[in-house]
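Trainee: sharing a model prediction with you, sequence too.
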Amino acid sequence: MLHTPARSGLEQGAFTVEAPVVTSVGRALVADWEELALAASEPNSYCEHWFINAALRHLRGDEVVRLAQVRDHVGMLIGILPLTSAPQFGRLRIANTSNWNHLQNYCGGPLVRAGYETSFWTALLDLLDGSEWADNFLSLRLIYADGPVRRGLEEAASMEQRPIHIAQSYERAILATEVSSDAYIERTIRPKKRKELRRQAKRLGELGTVSFEHLAADGPVEEWCDQYLELEAAGWKGEGGTALAVDAASEQFFREIITSAHKLGRVDFLRLLLDGRPIAMLVNLRSPPSVWSYKITYDESFARYSPGVLIELETIGQVLNDPEIERADSCAKPDHSMINSLWGERQMIEHVVVALNGPARKSAYFLCRSVDRLGATLRRVRNKNHD
């Protein structure tokens, strides 16, 4: 392990950092990781032990994944982040060290103990500088643009005069407000849209008894997983081969994270029922004070009644009435018309690239940065010509 002195006046003592190759999460680490998640300045369900362990077991394939861990002088875990080696950067075949992002991961930030953000990044970057396995530069995708973790990275890079740039950024919908759900819906959703949703809900109610149900702490989680997988596979995702049940590894991953999260109180599972039959289901991962949208599906034979939108409206009420929750991240694409019409706030998401020390590494970094900037310039010119 590499020993790194603290670089902040608030953070005293030496830090140790290691990044062993992992294929699962060892039991000895679980308690420390769980405690870290509760103390993190930016919670992230996608970086909790139960999520990462299931991903390592079912989604890793032939990737080599390292689990970077930083501890203070008494051994307290202050930060954790899975890393892998990416063979290229954009269209350039230049290998780089990246946070591990598989197809089921929608938030790539590390878990870092509040107050230790700068020391975490300083220790991690120093480890990468001195490791032969670390490729060229650090590439961090799906990172929140604001907040203490991002500021800690900026400070760590600045102290060492380490170049850093944003390769990509975009906004995605979030839900963050203190108003009531009724007031929020009235403020955020256009009157014409609200009227149409009321009409659809009324027409759906004419077909039978409509109800919403939340999976209870002692509820039958396996049964709910079965229903979700079956409903999703029957729709366009099943036809397109992207439904979870189409791939055995993805199905096993889903079942494992939902079961684990349910035991820990880390999942909100909701279904919309018509005469007791699920016609829409939604999964949110929770780590108070935040929740993250994970999966949603609906019965396409009822598409004219917008069951997916109706269950999202119910979710707005659940989130805003939950005393433990302050914000919800949609984890959606920036051009997602449905969620963008329902959730009024936005979160900037970045792909951040950080230089590592060494002549060859610096050359690779500056080459990629130059290509990024050229591409951004060409896009601006093209957009200007289209206006």
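Mentor: In hand now; what should we look at? Numbering: from 1, shown residues only.
Trainee: please make it C-alpha for all contacts and neighbour counts, starting now.
Mentor: OK.
Trainee: isn't residue 108 up against residue 142?
Mentor: Yes: with contact defined as Cα atoms under 8 Å, residue 108 counts as touching residue 142 (4.7 Å).
Trainee: comparing the two, which shows the higher neighbour count?
Mentor: Applying other Cα atoms under 10 Å to residue 108 and residue 142 shows that residue 108 carries more neighbours, namely 24 against 21.
Trainee: quick one: contacts for that one?
Mentor: By Cα atoms under 8 Å, 6 or more residues apart in numbering, the contact set of residue 108 is 46, 47, 99, 100, 101, 140, 141, 142, 143.
Trainee: then this one, side by side with the first:
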Amino acid sequence: MPETPAFQTGELGLEQMEAARGDWARLASGALEPNAFFSPGFLLAAARHFPPPERPRFIGVRDPGGALVGLFPLAAPGPSGTDGFLRLWRHELSALATPLVDRARPAETIAAFLDWVEAGRASAGVLFPRLPVAGAFHAALREATQGRRQLAVIETYARAALLPGASAVEKMAQAGGRKRLNELGRMRRRLGEMGALAVDVAAAPMAVRAAAEEFLALEASGWKAGRGALLFDAALATFLRSATRMLAEEGLCRIVALRLDGRAIAMMIAIESQNRSYCWKIAYDEGYRAQAPGIQLIGALTGLQLARPEIELTDSCAIANHPMIDRLWPDRIGVCDLAASARRSPDGAFRRACGQETLRRGLRGAAKAAAYRLLGRTPR
């Protein structure tokens, strides 16, 4: 009996990924589980404009016919090497790291990637950060590893999301209560007394390009001016311009603005993949802090998203227990960081790597909490 051709897994350079952009876009649009942060528009911009240590490495899986059926972007190793794990790429500007796998044979595709990791013999396993807990990829990963490799949950949390099934008013009342909703209404009326209040959505490529410049300027005018505004980092500003432009060309970027007499006082960049939308970046004019323009924008966005039947989930991309969005959106999605062993037989290296990762996160969390206490700030 002839041998069945195997899936082929290997690292692809930036030029190869650019040449395969059409196949990549098809994979993203039909992947088992969507992830806008691994779409061509987002990742190509990151690979071109981030500093070299922060750029993704592209690991592709092709089926026997040569079609791209899996994409597993990896983070560059740290100064100490792999530190026990190979890690799926996740920058601080991205909120998910779900690999793109073809929905026809997901378990085979994942198994081919893990076989490639095992053959490299350079790590104890792979760390998959920010996977939806109840997602299709999570289930396929468990199928691919069942009886073959170990899995361990390193961290899990829930974050706010918006699901269809009720009106914007009902959703926000469910999350924050009627009293809170009435207060937001009073703030909005005060804004309306200051001038003409309107909400607009930029979706066409040229409109998105102009709105992206507005967003960068708005973000730089506020509290982030000295602490992370993208406009003050040439590489990150170029990345945002490039990513929003490329995503808009594929119809996968929308920038929503709350305007007072035509001037943006709050803006949100949302990126999309398949039937999901991701609230990527938000900025607001602090001169109107008393009227909560950012919250007013989220209120308007809630209605806009619920009116779009093609969107089945809007992900807030927020931290757990976020003090703002958790009081506006009642729905939650579980997110986890999951590790898979590289070797098929149980060994101590994987268990030690998991223990070291858990300890490292605990120490980092304690140090961060102590720093916030010293600065008198609320953790974000």
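Mentor: Thanks, I have it. If you're wondering where the values come from, they're calculated on a predicted model, not measured in any experiment.
Trainee: now what about the TM-score between them?
Mentor: Overlay of the two chains. TM-score (TM-score structural alignment, normalised by the length of structure 2): 0.88; 361 aligned residues with a Cα RMSD of 2.5 Å.
Trainee: which one of the contacts of residue 108 of structure 1 is nearest to residue 322 of structure 1?
Mentor: residue 46 (20.6 Å; Cα to Cα).
Trainee: counterpart of the closest one in structure 2?
Mentor: In structure 2, residue 46 of structure 1 lines up with residue 37, judged by TM-score structural alignment.
Trainee: tell me the counterpart of residue 279 of structure 2 in structure 1.
Mentor: In structure 1, residue 279 of structure 2 lands on residue 293 (TM-score structural alignment).
Trainee: look up how far residue 272 of structure 1 lies from the closest residue to that match other than its chain neighbours.
Mentor: Computed as Cα to Cα, 6 or more residues apart in numbering, the closest residue to residue 293 of structure 1 that is not its neighbour in sequence is residue 284, at 4.5 Å. Applying Cα to Cα, to the nearest Å, the value for residue 284 of structure 1 to residue 272 of structure 1 is 15 Å.
Trainee: and for residue 71 of structure 1?
Mentor: Applying Cα to Cα to residue 71 of structure 1 and residue 272 of structure 1 gives a distance of 45 Å.
Trainee: neighbour-wise, which of those two wins?
Mentor: Just comparing residue 71 of structure 1 and residue 272: by other Cα under 10 Å the higher neighbour count belongs to residue 272, 23 against 20.
Trainee: please enumerate the strands of structure 2.
Mentor: All strands of structure 2, identified by DSSP state E, fall at 8-12, 58-62, 68-71, 85-87, 100-101, 125-132, 151-162, 197-202, 253-260, 263-273, 276-284, 313-315, 331-341.
Trainee: residue in structure 2 paired with residue 81 of structure 1?
Mentor: Residue pairing (TM-score structural alignment): residue 81 of structure 1 is matched to residue 72 of structure 2.
Trainee: spatially central residue for structure 1, please.
Mentor: Structure 1 has residue 107 as the residue nearest its centroid, 2.0 Å off, counting by Cα atoms, centre = their mean.
Trainee: what do we get in structure 2 for that residue?
Mentor: So residue 107 of structure 1 corresponds to residue 96, using TM-score structural alignment.
Trainee: how near is that match to residue 186 of structure 2?
Mentor: Distance, residue 96 of structure 2 to residue 186 of structure 2, by Cα to Cα: 36 Å.
Trainee: for structure 2, longest helix please?
Mentor: For structure 2, the helix that runs over the most residues, judged by DSSP state H, is helix 348-375.
Trainee: list the buried ones in it?
Mentor: Using 16 or more other Cα atoms under 10 Å as the test for burial, helix 348-375 of structure 2 gives 349, 350, 351, 353, 354, 357.
Trainee: distance between that helix and the chain's centre?
Mentor: Centroid separation between helix 348-375 of structure 2 and its chain, computed with Cα atoms, centre = their mean, to the nearest Å, is 22 Å.
Trainee: and stretch 35-55 of structure 2, how far from the chain's centre?
Mentor: Centre-to-centre, stretch 35-55 of structure 2 and its host chain are 12 Å apart (Cα atoms, centre = their mean).
Trainee: report the buried residues of that stretch.
Mentor: Neighbour-count burial for stretch 35-55 of structure 2, counted by 16+ other Cα under 10 Å, picks out 35-50, 54-55.
Trainee: how about stretch 282-291 of structure 1?
Mentor: Residues of stretch 282-291 of structure 1 classed as buried by neighbour count (16+ other Cα under 10 Å): 282, 283, 284, 285, 286, 287, 288, 290, 291.
Trainee: picking up where we left off before, which residues does the match of residue 279 of structure 2 contact?
Mentor: 283, 284, 285, 328, 329, 330, 331.
Trainee: ok, these in structure 2: which stay?
Mentor: Compared against structure 2 with both residues aligned by TM-score structural alignment, their matches' Cα atoms under 8 Å, the contacts of residue 293 of structure 1 retain 283, 284, 285, 328, 329, 330, 331.
Trainee: show me what contacts residue 195 of structure 2?
Mentor: 260, 261.
Trainee: and the equivalent of residue 22 of structure 1 over in structure 2, how far is that from residue 59 of structure 2?
Mentor: Counting by TM-score structural alignment, residue 22 of structure 1 lines up with residue 13 in structure 2. Going from residue 13 of structure 2 to residue 59 of structure 2 by Cα to Cα gives 9 Å.
Trainee: then residue 357 of structure 2?
Mentor: For residue 357 of structure 2, the distance to residue 59 of structure 2 (Cα to Cα) stands at 23 Å.
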